[in-house]
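Peer 1: I would like the atomic coordinates for the input below:
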Amino acid sequence: MTILVTGSAGFIGSCFVRQHFENSTEPVVSLDALTYAGHLSTLLPVMNNPAHTFVHANIGDTQVVADILATHKPRAIVNFAAESHVDRSILGPEAFLQTNVMGTFRLLECARAYFETLQGEERPQFRFLHVSTDEVYGTLGKNDPPFAETNAYQPNSPYSASKAASDHLVRAWHHTYGLPVLTTNCSNNYGPYHFPEKLIPLMIMNALQGKPLPVYGDGQQIRDWLFVEDHTRAIARVLEAGTLGETYNIGGWNEKANLDVVNTICAILDDLQPRADGQPYATQIAFVKDRPGHDRRYAIDARKIERELGWKPAETFDTGIRKTVQWYLNNQEWATQVTEQGYREWLEKQYG
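Peer 2: Reported below is the predicted structural model:
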């Protein structure tokens, strides 16, 4: 038995692969295009594992994907591959449509062709698990209930629109062609190996480098924060026991305003690695112009996956964020290495 993991060198995909080999000897073929946010360094702990095969390719390369499926005959495809940063989608949406929409379409078509060749026990065992985001649901008011799996899709950014489109494709390939699919929609992830363009790693690295900590608008945008290792455990559980055609929302039950998250990071750094001048890191906070169409609040109702599959997060935000800050303190060389090419120019363009 084998699993094909796409987007395997990214933040969440690499966590899934590393975690898989902590619990299993089942082979994994991992595929990644190694764009700016995908790095083989995230897979170093498993690169020498004989059960791990890495393929450098895009999910839209149908010949490569078809060859992988024919050669390795996986029992499942877990699709993490995606462009995922809202800010970048606003500046350049086409890459998001190419990867998230057309890439998913081509991957589905390869999976469908492969599925139709399966016989005997292999056919009912096969799964296509598509990893998506809570942003497809749009934004919530302060007192609105969290997003449930039954919420209508109302994406507000090029990124979330492209992910919503991919979710719809997955659903359609199940209902039209009978492809055995599962979909997960997660809240904001954080943890080790997170590329430092997203809020939490960006704040940690800028703080340590004595740079401003850019906070959009008034900093009161609320997100539900999910530790990445909790997320990947949930995905493994959905792959194992999820009902075909169903969607499972995965959240951390940790709603926090962005400004509160930044202040928490500053307080942990004050404790673990104080500034040389004795000043608190919070003095580096700098409010910047809000991004266009910035959703005010996301929150996930994760009761379905707990009720049906017995999963719930093991980390609170307090335990998870401290582990994350400590990891970046211990791995500053990694963060510097992965941000060498074009990163500073992008930050300057984005935050001024």
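
Peer 1: please make it C-alpha for all contacts and neighbour counts, starting now.
Peer 2: Noted.

Peer 1: following the chain past the lengthiest helix in the chain, name the next helix or strand.
Peer 2: When the chain is scanned for its longest helix (criterion: DSSP state H), the result is helix 158-177. Sequence-wise, the next helix or strand downstream of helix 158-177 (DSSP states H and E) is strand 181-186.

Peer 1: next up, for comparison:
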Amino acid sequence: MMLVTGGAGFIGSNFIRYAIREGLGPVINLDKLTYAGNLANLADVDESPHYAFQQGDICDEDSMLTLLRHYHPTVIVHFAAESHVDRSIKGPYDFIMTNIVGTYSLLNASLNYWQEEGQPADFRFIHISTDEVYGALLQDESPFNEQNQFRPNSPYSASKASSDHLARAYYHTYGLPVIITNCSNNYGPFQFPEKLIPLTIANAIEGRAIPLYGDGMQVRDWLFVEDHCEALSMVIKSGGRGETYNIGGDNEKTNIEVVRFICTILDRLVPCSAGEYSRLITHVSDRLGHDRRYAVNAEKIRKSLGWEPATLFEDGIVKTVEWYLNNSQWIERVRMGRSRRTGA
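Peer 2: This next block holds a predicted model:
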């Protein structure tokens, strides 16, 4: 039995579908259903006998322990987090509560449950984190590896760095079998349309301005979400207790490259009579404290677990654009705040 927190979000919902498809065991999806939690993301597995949904808040330690006692999971995959940097700048409180206090509560409940169960050897707590905890890279610096110091630069990344420290401490202090993963920027189906790639696609097909921070030369390492899910399955099956694994796509691109490439794909798939979609690109004031470059060295997970990304960015972004074109109603419902609770 696997408990997935934040399973109605972007990466969590993709992982649940992957887990059910690959037979990783029955999955319990725990989600608070905030603005980014959307049960419509899981409509295709909702009737599966291997899937169940439970609404709940990871900050409520007592209810988390009750949940664990009821379902008896052997694996917890902890995605639940506030994750949008812009929102963390405008309102850091929710990030502190969910990412730090929530992770503490879940770790503490998991520790109590694990001890009650006799500290089973096959139990795993997989803590999903981000490359942003390492801070920013200069243009000529080597990609982040697992030994890099944490240098978070936004309230979001600081809250995730804090949660990583807590997860590590629960392993080293109490022996709780924790594994930490730090991934690069994910992209793919079901991503909430405030993030760069889905926002670009949605605004372009609606003929609206495509906002681009500053000069658009910020560099990110892009990881197709399906590849991330495969990496996590390997971590669950074979990852070492107390280990940290960086998961990256080996696809460094500037934001302006990504946006222009999406526009080129749209020009081919849904040509616009008003001209090329790139005409909609609009440079806006840069984000406060905007990190210039992230990149991930995933050599450890390659060598120790045999994983490597299978999807070239050029292929993954075409799949992603096609998915959003074919699911315009999903975008509309998400933007209007519908379907979180009902999956409608």
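
Peer 1: picking that back up, where does the longest helix of the first structure end up in the second structure?
Peer 2: Counting by TM-score structural alignment, helix 158-177 of the first structure falls onto residues 155-174 of the second structure.

Peer 1: list the buried ones in that stretch?
Peer 2: Using 16 or more other Cα atoms under 10 Å as the test for burial, stretch 155-174 of the second structure gives 155-164, 166-168, 170-171.

Peer 1: my guess is residue 154 of the first structure contacts residue 137. True?
Peer 2: Yes: because the distance of 5.0 Å satisfies Cα atoms under 8 Å, residue 154 of the first structure is recorded as touching residue 137.

Peer 1: do a quick rundown of the helices in the stretch 151-300 of the first structure.
Peer 2: Using DSSP state H, counting those that start in this stretch, the helices of the stretch 151-300 of the first structure run over 158-177, 199-208, 228-241, 258-272.

Peer 1: which one of those lies nearest to residue 112 of the first structure?
Peer 2: Among those, the nearest to residue 112 of the first structure by Cα to Cα is helix 158-177 (7.7 Å).

Peer 1: the closest one to strand 181-186, inter-axis angle?
Peer 2: For helix 158-177 of the first structure against strand 181-186, the angle by axes from the mean of the first three to the mean of the last three Cα atoms, to 10 degrees is 160 degrees.

Peer 1: what about the match of helix 158-177 of the first structure, how far off from the first structure?
Peer 2: Its aligned residues in the first structure lie a mean 0.2 Å from stretch 155-174 of the second structure after superposition (mean Cα distance after the TM-score superposition for the first structure).

Peer 1: residue 97 of the second structure against residue 59, yeah?
Peer 2: Yes: using Cα under 8 Å, residue 97 of the second structure is in contact with residue 59, at 7.4 Å.

Peer 1: where's stretch 52-63 of the second structure relative to the chain centroid, distance-wise?
Peer 2: 19 Å (Cα atoms, centre = their mean, to the nearest Å).

Peer 1: quick check: buried residues in it?
Peer 2: Neighbour count says stretch 52-63 of the second structure has 53, 56, 57, 58, 59, 61, 63 buried, by 16+ other Cα under 10 Å.

Peer 1: got a list of what the fifth one touches?
Peer 2: If a contact means Cα atoms under 8 Å, 6 or more residues apart in numbering, then residue 59 of the second structure has 97, 98, 101, 102, 103, 104, 105, 106 as its contacts.
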